[in-house]
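A.B. asks: Sequence first, then the predicted structure:
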Amino acid sequence: MTTSVEQNVNTYSRPSDLKITDLRIANLAGLPMRCTIIRIDTNQGISGYGEVRDGASKTYALLLKSRLLGENPCNIDKIFRKIKQFGHHARQAGGVCGVEMALMDLAGKAYGVPAYQLAGGKFRDKILCYSDTPSVPDGKEMGRRLKARMEQGFKFLKMDVGIGLLRDVPGALIAPPGMLETRTVMHQFTGIQITDKGIDHLCQYVADVRSEIGYEIPLAVDHFGHIGLKSCIRLGKALDQFTLAWYEDMIPWQFPEQWAQLTQAVDTPTCTGEDIYLKEGFKPLLEHHAVDIIHPDLASSGGILETKKIGDMAQDYGIAMAMHMAGSPISCLANVHCAAATENFLVLENHSVDIPEWNELVTGLPNPLIQDGYIQVPEKPGLGFDDINEELFRKYLDPRDPIYFDQPTDAWDNEWSWDRLWS
């Protein structure tokens, strides 16, 4: 006789007998980023989906396949501890995080519960979102674009304000040769400085935006450019008058002492973290009281369970957690479950609002997924969607590397090294 608990469980076999048998990938592009979707298959005919972070290599996931084969995907923490050594900050974490998402999807399906339940239950039924909005040089026009987001129902906004708006403004920037073009030199080492004229120009830009959208809805700012700490402080102090929601990634996250100086110097909340891997990476920022808001990208920070731990740790320091996300609906749903399960969550990013078919890459979701500025937390098992839309997946395959799930990955089955980190 089937018990009431077992009625919610896939009993083709038993979750305790579930084994990973394969890992396949599909490379997508134009979402607007490129990303690799992974599918983990099992001996019971159920599969779990995850996502390698936008812009990362598929190899970061494929090299993990041999470490996964034969494992029970319901042992999420055990497997995560086994593979987390193969991740690192930013995109290098993509494989580990994508696998963790897929394990959460699989375990949720096996036990018939949504992923947030595996993370301890939920604090909220819907997740507040903000939409990425591409910049334009004219502040009034930027304000109108943001106003259009408000008319779509968004209740939190973000835009870019930085030296990219000053390149054609004479006397706005001082820079050594070649530094305005580089993308590989850290902010503190470029020698780029912003002048009073440049600061005045950016202040007028934000004033023009505010004149269009008002002050009722939070407005965060990002992408200041590769300028050093002192220029960031001068610019931050000048922009404080506009009561912005946060200053994001003004300087690299690796310098907590400099972040502490910046945070103490300005009156606007500071925010960073989208490239940090694991809770240990966030700890120095918290211990130095260096930021007001942490901003992990779940596809870099360690997946659903690790990111919840990061949020919980930040809460102990009185710090809120916003979440960066620039992927497909699969990554988005992983973020939604994590946000639902994390008490100090603030708001979730989305880069794909202007791509109507983005929502339809998977089936069984509300359309549009974001309604009135929120995503409803799914109650279906796992990540909460029914299946992938094969037709759209094939339409959005990356033309540079158009791999789909039907292509075997057997070459990675026996990849091996002596992985132990101690003697």
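C.D. replies: That came in fine, so what should we check first?
A.B. asks: Please count neighbours and contacts with C-alpha atoms only from this point.
C.D. replies: Noted.
A.B. asks: Residue 153 contacts residue 375, doesn't it?
C.D. replies: No. Using C-alpha atoms under 8 Å, residue 153 and residue 375 do not qualify as a contacting pair, with a distance of 11.7 Å.
A.B. asks: More neighbours: which of those two?
C.D. replies: residue 375 (20 against 16; other C-alpha atoms under 10 Å).
A.B. asks: helix, strand or coil for that one?
C.D. replies: Three-state secondary structure (criterion: DSSP: H, G, I helix; E, B strand; the rest coil) places residue 375 in strand.
A.B. asks: how about it, what does it touch?
C.D. replies: When the contact criterion is C-alpha atoms under 8 Å, 6 or more residues apart in numbering, the partners of residue 375 are 126, 127, 128, 129, 336, 369.
A.B. asks: Structure two is appended below for comparative analysis:
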Amino acid sequence: MKITSATVYHVKGQGLTPVIVELQTDAGITGLGEAAPSFGCGGSGAAGMIRDLCERFVVSRDARRINAIVAEMIDQAFWLRNPGGIAASALSAIETALWDIKARSLNLPVYDVFGGRLRDNLDYYANGWYFGAKSRAEVISKAEAAVRDGHRGLKMYPLARIRPNGTLRHPDNRFADDRTVVKDAIAFVRDMRAAIGPDVLLMLDLAGGLSHSDTILFCKGIEEYDISFVEEIIDPGDLGAMRQIAPHIQIPIATGERHHLINGFRDLLETRSVGILQPDIGNVGGFAEAFKVAALGEAYGLKVQPHVCASSLGASVGAHLSACIRNFYIQEHFPYWSTIPGYVEVANEPFESCARNGKLPVPEGPGFGVTLNDAVMEKYVVARLG
């Protein structure tokens, strides 16, 4: 089953700008994969790296030989040894598309290729429920509305600012010149917990935005508010700081979305400082690599919450991983993307609206169960190879 061509898309929407690769085969089977830079900067770089990798290592190859293709990319592309985010996300998108092809050729969901699903529905928490808020009071009102909509878990960003288009601006300069930020953030969490009540899960993401001493101070200040986890308490690569800070924090610590390949998680796990791993399939090296990371985390007694901030394609890919790993904890989910003016839905099967009764159903159908809306995607083609 020869890969005959590759199409790379970079969608220029609001809220998300997904980078997607579509691989076509001479058997008439196609596969889709998404790179992690669907948000933030780097989409153009990821799209370019996907193009370069496909041109040299993918087009004309046997699609069934996933391990051989991935191994050659890692060994011969040079920048995939200890990769940064752009190179790793390009590898991830291609590898994911290859598994989509493999599963479709067998007429199976991807999770069945990896041993079958362990669960039919996924617990999830909502992200993005704050879109459009202009103040903390409005954020709290939107949280109350999200709970009324049936979402049983929410993640908030107590340090972030909200841009006019409803997306977040992460902290600047660790708030070094703002002596009130920690107290204000603690009060924000207190008010949020009071608004949503005791039965809704509440997660916090700090995006590594505080100094180490302020991180400890903040986490001590929120202990009474029943926080499920606190995410990215430090810069992702500062393992020494993780060892230093973790003993002072009584809330489960989550991290992993900006770690690459299983090697990037090995040293993190050796710190014995993390309770919840968050590999991003579009960044860690692909679906099989995320599966390996979950297994490694299981050996350390850890939970896994796949990081998902992606299009309907990336969301479905994340759900397939969550379905087939033993130590799954909870799924990240963005049910409100379509409320952002200018948001572009890439798929014929939107994933964002499929939550029911506080659960996400595990996708069914061959591969990842996603097809692209060709009429929408045609204008976002940045490369065609083969």
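C.D. replies: In hand now; what should we look at? Keep in mind the model is a prediction, meaning the values are calculated, not measured.
A.B. asks: Please work out the TM-score for the two chains.
C.D. replies: Counting by TM-score structural alignment, normalised by the length of structure 2, the TM-score of this superposition works out to 0.86. Behind it: 362 aligned residues with a C-alpha RMSD of 2.5 Å.
A.B. asks: before we move on, the earlier item: which of the contacts of residue 375 of structure 1 line up with contacts in structure 2?
C.D. replies: Compared against structure 2 with both residues aligned by TM-score structural alignment, their matches' C-alpha atoms under 8 Å, these retain 126, 127, 128, 129, 369.
A.B. asks: from these, which ones fall inside helices?
C.D. replies: Within those, membership in helices is found for no residue, as judged by DSSP state H.
A.B. asks: Out of the residues you listed, who's the most crowded?
C.D. replies: Using other C-alpha under 10 Å as the neighbour criterion, residue 129 leads these with 25 neighbours.
A.B. asks: which residue packs closest to it, ignoring adjacent ones?
C.D. replies: Nearest in space to residue 129 of structure 1, with sequence neighbours left out and distances taken as C-alpha to C-alpha, 6 or more residues apart in numbering, is residue 348 at 4.6 Å.
A.B. asks: Trace the one you found over to structure 2, please.
C.D. replies: Structural correspondence for residue 348 of structure 1 with respect to structure 2 (TM-score structural alignment): residue 331.
A.B. asks: any idea how far that match is from residue 255 of structure 2?
C.D. replies: As defined by C-alpha to C-alpha, to the nearest Å, residue 331 of structure 2 lies at a distance of 14 Å from residue 255 of structure 2.
A.B. asks: Residue 103 of structure 2 too?
C.D. replies: Applying C-alpha to C-alpha, the value for residue 103 of structure 2 to residue 255 of structure 2 is 30 Å.
A.B. asks: coming back round to it: count residues in the vicinity of the match of residue 348 of structure 1, would you?
C.D. replies: Neighbourhood size, residue 331 of structure 2 [other C-alpha under 10 Å]: 24.
A.B. asks: before we move on, what about residue 103 of structure 1?
C.D. replies: If you count neighbours by other C-alpha under 10 Å, residue 103 of structure 1 ends up with 30.
A.B. asks: how about the nearest residue to it, chain neighbours excluded?
C.D. replies: Spatial nearest neighbour of residue 103 of structure 1, chain neighbours left out: residue 73 (5.4 Å); criterion: C-alpha to C-alpha, 6+ apart.
A.B. asks: Enumerate every residue touching the one you found.
C.D. replies: The neighbourhood of residue 73 of structure 1, defined by C-alpha under 8 Å, 6+ apart, consists of 18, 19, 20, 79, 103, 106, 107.
A.B. asks: Kindly recompute the last result at 7 Å.
C.D. replies: Residue 73 of structure 1 makes contact with 18, 19, 20, 103, 106, 107, according to C-alpha atoms under 7 Å, 6 or more residues apart in numbering.
A.B. asks: if I read this right, the first one contacts residue 43, doesn't it?
C.D. replies: Yes. Under the criterion of C-alpha atoms under 7 Å, residue 18 of structure 1 makes contact with residue 43 at 6.4 Å.
A.B. asks: Which one's more surrounded, these two?
C.D. replies: In terms of neighbours (other C-alpha under 10 Å), residue 18 is the more surrounded of residue 18 of structure 1 and residue 43; the figures are 23 against 16.
A.B. asks: Just give the nearest non-adjacent residue to that one, would you?
C.D. replies: For residue 18 of structure 1, ignoring the flanking residues on the chain, the nearest one in space by C-alpha to C-alpha, 6+ apart is residue 72 at 5.3 Å.
A.B. asks: pretty sure that neighbour contacts residue 41?
C.D. replies: No. In terms of C-alpha under 7 Å, residue 72 of structure 1 does not count as a neighbour of residue 41; the distance is 11.0 Å.
A.B. asks: Which residues are in contact with each of those two?
C.D. replies: The contact sets of residue 72 of structure 1 and residue 41 overlap at residue 20 (C-alpha under 7 Å, 6+ apart).
A.B. asks: quick one, strands of the stretch 151-300 of structure 2?
C.D. replies: Chain-ordered strands for the stretch 151-300 of structure 2, with DSSP state E, counting those that start in this stretch as the definition, fall at 153-156, 161-162, 168-169, 201-205, 229-231, 253-255, 276-277.
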